[in-house]
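1. Below: sequence and its predicted model.
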Amino acid sequence: MRILIVHNILWAHYKSAVFQSLQQVVDQRSDVSMLVLQIARNERSRAGLESEPDVDVPTYSYNYELLFDWYLEDVSVSERFTALLRRVRAYKPDVINLTGYYDPAQLLLLGWAKLNGIRVIMQNESTAADHERSGLKERFKRFIFSRCDGFFCFGSQSADYVIRLGVSPEKILLKKNAVDNTTLRSVYQRALRQRSEQQQALALRQHNFIFVGRLIEFKNLPMLIDAFAAASAQSPNANSWGLLFLGDGVERDSLVAQTARLKLGNSVTFLSGKPWFKVPEILALSDVLVLPSRSEPWGLVVNEAMVCGLPVIVSARCGCVIDLVHHGQTGFVIDPDQPTQLTHWLLKFMNQEVDVVSMKKAAETYIAPYSPDAVAEEMLQGFLKIKN
């Protein structure tokens, strides 16, 4: 069996970790081969997160080809489709895994594959909760999904959304999403040894809530600052707790101004974004991850935090919630439109009313099955099921 995976950008390190694990299980079989077609190097919106050439960046080994060594936005639909079709014809796959339904070039490839008897597995990140969904667009997706033979979904909510669009549950071949657990955990453990020294160097509090990601509207960060201010005003331990933002984005200036208006002083710190493999260095200075987004297909930063053993407070509209955030065990789930809920749980941590030790253990236990090796094995079984 010849497996062809079409993926958007080479930069997506979490996918590279999975592809490497998949390559390793494929290489153990004489009857299976695989090739990943990376359409472009990166997206412009993530250009600032690319690592410098001289940095010791983790590398991954798997069989891939980079079709265009520039930004995805600069590659036209016709260029993408022409390049993909040329490589597909040369490789002659039995099964094709497409990245998603939103790329016209890949939809054209889906049509070509069906005309030529090639099985197609579609990746789906979307959930019913991450956006308002109705009308013509949903009918179009229903039509596209009806042409696919199987689905790799980013979690249970993603799978439920696909089923709601008429897909048979038997076609759901994967309901997981993974990051490079081993690398992230290793970096975190090393950084933890210098926690106090680094906190002092950055003028951080002894304990910190942390947000990691782009500082943009749908992340709902003004609510986080308001909730932190409210909790700080109520907790006798407020002087020991800070709020840390790791990331860049168009809302940074307004968030800094909001912090000043609320007179939060040095309890809120903004740090520029870091390459993914350096994020655990900052997680090591923190105690609880907060992701209050109004929309989030999955939320890989939750994986990253739980790999490092951090409890999490996560919006109910994040795709990972059902699978990873077990309320009261690995963290807490909040309604992103109810700031008092977030304030409540921030206070619980600040007032030492949460069993953080047991939450750390639970986080590590529940994240273990969401590893690149586990995802790769399920992907291979999915490919085999579709082929047979």
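-> Thanks, I have the structure now.

2. Going by C-alpha atoms from here, please, whenever you check contacts or count neighbours.
-> Fine.

3. didn't residue 171 look like it was pressed against residue 153?
-> No. Residue 171 is beyond contact range of residue 153, at 10.4 Å (criterion: Cα atoms under 8 Å).

4. So between those two, which is more surrounded?
-> When residue 171 and residue 153 are compared for neighbours, residue 153 comes out ahead with 24 against 19, by other Cα atoms under 10 Å.

5. contacting residues for the residue nearest the centre of the chain?
-> Nearest to the geometric centre of the chain sits residue 300, at 2.6 Å (Cα atoms, centre = their mean). Listed by Cα atoms under 8 Å, 6 or more residues apart in numbering, the contact set of residue 300 reads 177-179.

6. one more time with 10 Å
-> Neighbouring residues of residue 300 by Cα atoms under 10 Å, 6 or more residues apart in numbering: 14, 177-179, 213, 318-320.

7. Would you state the strands of the protein in chain order?
-> Under the criterion DSSP state E, the chain contains strands at 2-9, 33-42, 64-71, 95-98, 119-124, 150-153, 172-175, 207-212, 241-246, 268-271, 288-291, 312-315, 331-334.

8. before we move on, the earlier item: compute the distance between the residue nearest to the centre of the chain and residue 321, please.
-> When distance is defined by Cα to Cα, to the nearest Å, residue 300 is 11 Å away from residue 321.

9. now residue 261
-> Distance from residue 261 to residue 321, counting by Cα to Cα: 32 Å.

10. With residue 235 instead?
-> As judged by Cα to Cα, residue 235 and residue 321 stand 27 Å apart.

11. and if you look at residue 163?
-> Counting by Cα to Cα, the gap from residue 163 to residue 321 is 18 Å.

12. Tell me which of those two has more neighbours.
-> Taking neighbours as other Cα under 10 Å, residue 163 and residue 321 compare with residue 321 leading, 24 against 17.

13. give me the number of residues near the closest residue to residue 332 other than its chain neighbours?
-> Leaving out its chain neighbours, the residue that sits closest to residue 332 by Cα to Cα, 6 or more residues apart in numbering is residue 313, at 4.8 Å. Residue 313 has 24 neighbours, counted by other Cα under 10 Å.

14. Next up, a structure to set beside the first:
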Amino acid sequence: MNLAIVTNILTPYRIPLFEAISRQVDRLSVLLMAETEENRDWILDAYRFDADVLPGFHLPIRGRETAVHMNYGVTERLRRLNPDLVLSGGFAPANWGALLYCAKHRKPYLAWGELALRSCAGGSRLRHGLRRLICGLSSGAIASSSEAKHVFMHYGIDEKDILLAPMPIDVDYVNSEVAACRAHPGFRDIKSRYPGPVLLSVARLIDAKGYPQLFDMYAEIVKTRPETTLLVVGDGPERERYVNHIAARGWGNLHLVGHVQWRDLMTYYALADIVVFPSLADTFGAVIAEGMAAELPVISSIHAAATEDLIEEGKTGFVIDPLDISGSIQTILKVLAMPEEELRRVGHEAFLRVRNIGIEGSARRMIEFFHSKVKPGASRAIRHR
């Protein structure tokens, strides 16, 4: 199979998936809208597939963290590549160009996305109309969550034409690296800097990630468990305001770590006893899956799409509504009070659950879905390596 993917940027958690796909097809070409975006500070590892940035410009929009990508030349690029199928993530001009190419050359076009149900309620009629049009002309879709699946169905794609494939992460890498960190000779000294349980939260420093609510929770938690540490990994526009707030409250055990490259993040998962993801709006929430891959109990927001697909209350993790501060505090304190062996059991069950969305298995399911959408004789067989 000759496959083309159109997406906005490369990310640390997409690269392993694209590499796994590339090993199972004859050719993979990834067309990017930009090298990076304003709210991303990643340093990417080398990758082993073809990826090129489309020509274009980037239009800043007030109220948006990232610019709108205005790319051109995608139809000509796809004409030269002559893919059997195009997987296209989003509704930007490059996605429309890919759709037009597929319509003209009678090639399958699959929509791909991390979408939220709230997007069905807000926005203009034009926006909804354009989304309904692009979905109506698609051969199907790959949904990164059950919530995204419902959005694609809302815009007119039949359920039978949608593959539910939660955002895959490199589960085995996370699990082995975190275990290696814990086994390192110097780890015990680092862990001893935190006398009590360590809560870990990883996200951009913006209010939409639920940090004001998390700080309110922490204020009450330390009244009962004063030895509790909260590590916040990430950076963002609200950093200075949060620093001032923490200083005013005199919280010596609450640390804003700053931005950490993805591979270095494994050290913080090793230090953590519990992961808390209090987002108020998230189209997936890769941190949830990463925490589960690290065999940690995860306390996850109902407003993150991954929660529905990955968290089974009390078995693979715990669920909170961050807007219910009191209820969230009770849940966190309950988990903090659980015996260590019980926490280990939940962490292990979480790991077993998230292994289902590992890289290789997800790539295989996606490619099988691609082949189901390509006309017989139009593509070659899946390669086995």
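-> Received, thanks. Because the structure is predicted, anything quoted here is derived from the model rather than measured.

15. Can you pull the TM-score for these?
-> The TM-score (TM-score structural alignment, normalised by the length of structure 2) is 0.88; 365 aligned residues with a Cα RMSD of 2.4 Å.

16. follow-up on the earlier one: is it possible to get a markdown table of the contacts of residue 300 of structure 1 that adds distance to residue 115 of structure 1?
-> Output for the contacts of residue 300 of structure 1, formatted as a markdown table (distance: Cα to Cα, whole Å):
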| residue | distance to residue 115 of structure 1 |
| --- | --- |
| 14 | 32 |
| 177 | 31 |
| 178 | 33 |
| 179 | 35 |
| 213 | 41 |
| 318 | 37 |
| 319 | 34 |
| 320 | 35 |
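
17. are any of those buried, and which?
-> Neighbour counting by 16 or more other Cα atoms under 10 Å classes 14, 177-179, 213, 318-320 among those as buried.

18. The residue nearest to the centre of structure 1 matches what in structure 2?
-> Matched to structure 2 by TM-score structural alignment, residue 300 of structure 1 sits across from residue 286.

19. Residue 34 of structure 1 too?
-> When structure 2 is aligned by TM-score structural alignment, residue 34 of structure 1 is paired with residue 28.

20. do you know how far residue 257 of structure 2 is from residue 351 of structure 2?
-> In this view, residue 257 of structure 2 and residue 351 of structure 2 are 26 Å apart by Cα to Cα.

21. Over to residue 162 of structure 2?
-> 26 Å.

22. Kindly report the same for residue 225 of structure 2.
-> Residue 225 of structure 2 sits 27 Å away from residue 351 of structure 2, going by Cα to Cα.

23. what about those two, which has more around it?
-> Set residue 225 of structure 2 next to residue 351 and count neighbours by other Cα under 10 Å: residue 351 wins out with 24 against 15.

24. what sits against the aligned residue in structure 1 for that one?
-> In structure 1, the residue paired with residue 351 of structure 2 according to TM-score structural alignment is residue 364. Taking Cα under 10 Å, 6+ apart as the criterion, residue 364 of structure 1 is in contact with 303, 305-311, 330.

25. ok, of those, which one's closest to residue 294 of structure 1?
-> Distances from residue 294 of structure 1 to the contacts of residue 364 of structure 1, taken as Cα to Cα, are shortest for residue 303 (18.3 Å).

26. I'd say the closest one and residue 363 touch.
-> Yes. With contact defined as Cα atoms under 10 Å, residue 303 of structure 1 counts as touching residue 363 (9.2 Å).

27. which neighbours do these two share?
-> The contact sets of residue 303 of structure 1 and residue 363 overlap at 309-310, 312, 324-325 (Cα under 10 Å, 6+ apart).

28. now, which of these sits nearest residue 193 of structure 1?
-> Nearest to residue 193 of structure 1 among those is residue 309, at 14.9 Å by Cα to Cα.

29. who's in contact with the alignment partner in structure 2 of the residue nearest to residue 332 of structure 1?
-> If you follow residue 313 of structure 1 across to structure 2 using TM-score structural alignment, you land on residue 299. Contacts for residue 299 of structure 2 (Cα under 10 Å, 6+ apart) come out as 199, 201, 274-278, 288, 291, 307, 311, 313-314, 316-320, 328, 331-332, 335.

30. now residue 59 of structure 2
-> 66-70 are the contacts of residue 59 of structure 2 under Cα under 10 Å, 6+ apart.

31. Now flag whichever of the residues you listed is closest to residue 39 of structure 2.
-> residue 66 (6.8 Å).

32. Mind listing what's buried along stretch 327-336 of structure 2?
-> Neighbour-count burial for stretch 327-336 of structure 2 [16+ other Cα under 10 Å]: 328-329, 331-333, 335-336.

33. contacting residues around the equivalent of residue 184 of structure 1 over in structure 2?
-> In structure 2, the residue paired with residue 184 of structure 1 according to TM-score structural alignment is residue 174. Residues near residue 174 of structure 2 by Cα under 10 Å, 6+ apart: 180, 263, 265-266, 269, 289-295.
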